[in-house]
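S.K.: Return atomic coordinates for the entry below.
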Amino acid sequence: MGLIGILVALALLMWLAYRGWSVLMVAPAAALLAALISGEPLLAHWTQTYMGGAARFVAQWFPMFLLGGLFGKLMDDSGSISAIARFLTKQLGVRRTMLAVVLASAVVTYGGVSVFVAFFVLVPMAREMFKAADLPARLMPAAIGLGAFTFTMSVMPGTPSVNNAIPMPYFGTTTFAAPGLSLIASAIIVAFGMWWLGRAEAAARKAGEGYTGGTGTTPVIDEMVREQAAPAGDFDPAELQHGQRAENGPPFVLAVLPLVVVIVTNFLMSLVVFPRLDFSFLSEPRWGGTSFGAVSGVWSVIVALAAANLTVLLVNFRRLPSPRESLDAGANSAALPMLMIASLVGFGAVVAALPAFETVRDAVFAIQGGPLVSLSVAMNVLAGLTGTASGGMAIVLNAFGGDFMRLASEHNIDPELMHRITTMSAGTLDALPHNGTVLLLLQISGLTHGESYLDMVMTVIVSCIIALVAVLVLGSVFGSF
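M.R.: Here you go, the predicted structure:
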């Protein structure tokens, strides 16, 4: 009965979340249903198990969500994202529309801007370019998706995304884990994605299909899409309507400067500054008895985002119509996504505490192929079922993180390789049709799954699966590099 309870609860969570019900309400209800069917004490699981898991996630990741929300909103209101997109698209021109859209999407998201913020700039920009190039609008989401939420979210070394950060405390790594494998995987994703887009463009021109589809104005994001999108990202889409945008953006050099600050500062903190300092005091009880490896990666990203926020403010202070309103909106944008992902983590904590979960644990580690394969399968399944890479990743690592680290030690697997396999695996099947990022991008574009999703599957799922297989093979043969 316990296993049936887990499956029923997970199915209920998936269905209601897809229907637009708030995960804040659905996740504890599903967790309590699993406990009820298993004959476990409900109130104890709600206040002790569920809230304990959710609270630990909030305590660990609130600084990063907060600083990331501030950064996204400041970059948007200062006009920096628009300035970057305009410069890149102008340099590449209409003849290379696909490459221009992919590159613009990649630059802003690799630098730490939330994909949800970027969409509201990238979609209008892409629409104008597709019109000028006379390309069908149905290909826009595939191009934006390739640049915005594939290699820049889960693969490229140093990307300050939540997806790339969550494994760090479990494996004692940084966002630059396995840089060589990361670059190879990124190249595979870009190469396959651009090949597919080029093929789709050629087919459209051969068929005489010009610019059609998509709406000319950005729609108002309804509450259902907001509820579906928030668990899949790190920015509440509703806050994009708040704050005041600058009339004129900064020059390209000043616009891109905060993105450079993020990457450079993160690199220096992760690999140069922090490793040379003495953090032995962290083992004391007053600091939670933790280790430097468990916090160094998180600290590096926090410092990098803080420095980038300060840079945006200093460069654009006179340009921002109302810095306080922008800061307020950025701070508020972090609350809903963080709490929704924490709710999913709480659900996972209850499930992991049920006696029947031992059956699930045994099934995961019985998967043939070794720890890397079982880790990859577990991440793909949970990310696909929940429709969120970060949520699925947090659930799996909370339940199995210690076990995978033990297996890595037993099989002499570098934790950096475990980190990269984790992020890449969670960033594949998470983009199934019910994923909030997919839903939001399609709504902003004024397009449907029927019009655009097949091309998105190829650029944001198939490309990532090919890269994941390549990294699994290379990592198994040569180890991490």
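
S.K.: When you work out contacts or count neighbours from here on, use the C-alpha atoms and nothing else.
M.R.: Will do.

S.K.: Buried residues, the helix or strand containing Thr152. List them.
M.R.: Taking DSSP states H and E as the criterion, Thr152 maps to helix 151-154. For helix 151-154, the neighbour count (16 or more other Cα atoms under 10 Å) marks 151-154 as buried.

S.K.: ok, of these, which one's closest to Leu254?
M.R.: Thr152 (21.5 Å; Cα to Cα).

S.K.: this one as well, want them side by side:
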Amino acid sequence: MDVAVILLTLVGLMYFAYRGVSVLILAPILAMAAALLTSDFPFLYALSNVFMPAAANYIKLYFPIFIAGAIFGKLMGASGAARALSRFIIQHLGTKHAILSVVLATALLTYGGVSLFVVVFAMYPIGAATFRAAGIPKRLLPAAITLGAFTFTMTALPGTPQYLNTMPTIPFGTTIYAAPALGLLAGTMMLVLGILWIKYRAQKAMAAGENYGDHDESDKDLDDNSATPGVFMALVPILLVFVINFALTNFYFKSPAVIAEYETLDTRINGTWPVIIALAVAIVFMLVSYRRYLFDTNKHVFDGSVGSLLPIFNTASEVGYGAVITALSAFVIIKAGIAAIDIPDLFKVALTSTSLAGIIGSSSGGTGMVLALLGNDFLNTGINPEVLHRVVLLAAGGLDTLPHCGAVITLLAVCRLTHRQSYGDIAVVTMAIPLMAAFTVIVVHLSTGLV
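M.R.: This next block holds a predicted model:
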């Protein structure tokens, strides 16, 4: 019966999130409901002594990376730097390679550290204009944007500064470059298969006489000609993030003197620190160099700061819910059931991660929950922590884009399209192909030991 209560609250989380109820409200209510129905401990104890400490600890660990990433993304968008880079790539690849252009431009921004939501708003007008010029059905544009933003640059490519890639660094003691060979393998699969799928769909539609389509785009979004930094200047912040992050991760924080200094403080080096420092330096560079493009600097920094709050509080709320579920006696039965499945442990990691991400409709929420619920158990299996890091993220990037996913809903709203028009192709490039890549990575690692 108690196991059914846990499953019921998970289904409730998915259903009500799809109906638009905020996770900030849902997670604590459902956590208290689980405690009340199982009678393991008082529901107010669950809120104050289990849920809140877990949520607060998550915010303590990850708030700096969330706020730095949000401000960086806001400044890249507000200054026009993101638009300049994407427009440059698209113009030089041309309408003949319209799909590839949109995917690569989106991927550059995402891998450069621009937040996913900023990328969506930056890429829509340019991608729409490119698809319109090439005669490609607009309904395929969301798939192209999600392929570049929600897949290989978010979960697979080693070194991506997206906050999702920093989450396992603390519990697993890894860096954002964890399992580079496996990450590159998965990333290549996602990019190549995703491009081939969208091109196939476009060619099939165009052969049937379908073109861009008749869409209401009377506003000025598609013709934004406001001043932007030059391409090189627009690229500098991204290069700064790459270079500083790489140097700090692979040299400074690996030097014996630095390691010894933190050991004397009875702590270990935090895998998010290099990313935070790199983003901070890039932010300062933009504030100084982009002054003529940032007409209200204080407002942009404020908006970026505030924009970081909802994502981190949503995820922290989900982690708090996970902590309550973990504390229930029925969870021992669930863990035993997972452990009893006769498959390699890495497949259990992937199955748990993608299931939780699918229920919540969020890769970061799923990752946060799986790290809170089973992170230590997975480490105790003896699996290489770097492989764990990468597999958890690859799997979380699978079912996270079910129809109730907030990022998908936002993207479709920005593109002025519906689930019926575009979701099928989004599902292929953000769920089917990433899960195939995760499965391949696990098989390759188990067969060869590749990391």
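
S.K.: care to give me the TM-score?
M.R.: Here the TM-score for the pair of chains, by TM-score structural alignment, normalised by the length of the second structure, is 0.96; 447 aligned residues with a Cα RMSD of 1.7 Å.

S.K.: in the superposition, what's the average offset of the helix holding Thr152 of the first structure relative to the second structure?
M.R.: Taking mean Cα distance after the TM-score superposition for the first structure, the mean distance separating helix 151-154 of the first structure from the aligned residues in the second structure is 0.3 Å.

S.K.: who touches that helix?
M.R.: 106, 109-110, 159, 161, 163-164, 185-186, 189-190, 420, 423-424, 427, 464 (Cα atoms under 8 Å, 6 or more residues apart in numbering).

S.K.: Give me the helices and strands touching the very next helix or strand once past that helix, please.
M.R.: Next helix or strand after helix 151-154 of the first structure toward the C-terminus (DSSP H and E): helix 162-165. Judged by 3 or more Cα pairs under 8 Å, 6 or more residues apart in numbering; DSSP states H and E, the packing partners of helix 162-165 of the first structure are helix 151-154, helix 389-410.

S.K.: State the distance from the aligned partner of Leu356 of the second structure in the first structure to Phe130 of the first structure.
M.R.: By TM-score structural alignment, Leu356 of the second structure lines up with Leu382 in the first structure. Note on Leu382 of the first structure: its distance to Phe130 of the first structure, by Cα to Cα, to the nearest Å, is 36 Å.

S.K.: again, but for Gly427 of the first structure
M.R.: 27 Å.

S.K.: Neighbour count: the two, which is higher?
M.R.: Gly427 (32 against 23; other Cα atoms under 10 Å).

S.K.: how about that one, what's its match in the second structure?
M.R.: Using TM-score structural alignment, Gly427 of the first structure lines up with Gly397 in the second structure.

S.K.: ok, the residue lying closest to that match once chain neighbours are set aside - contacts?
M.R.: Of all residues not flanking Gly397 of the second structure in the chain, Ser363 sits nearest, at 5.5 Å (Cα to Cα, 6 or more residues apart in numbering). By Cα under 8 Å, 6+ apart, the residues touching Ser363 of the second structure are 164, 357, 393, 396-397, 400.

S.K.: repeat that with 10 Å
M.R.: Counting by Cα atoms under 10 Å, 6 or more residues apart in numbering, Ser363 of the second structure touches 150, 154-155, 164, 315, 353-354, 356-357, 369, 392-401, 405.
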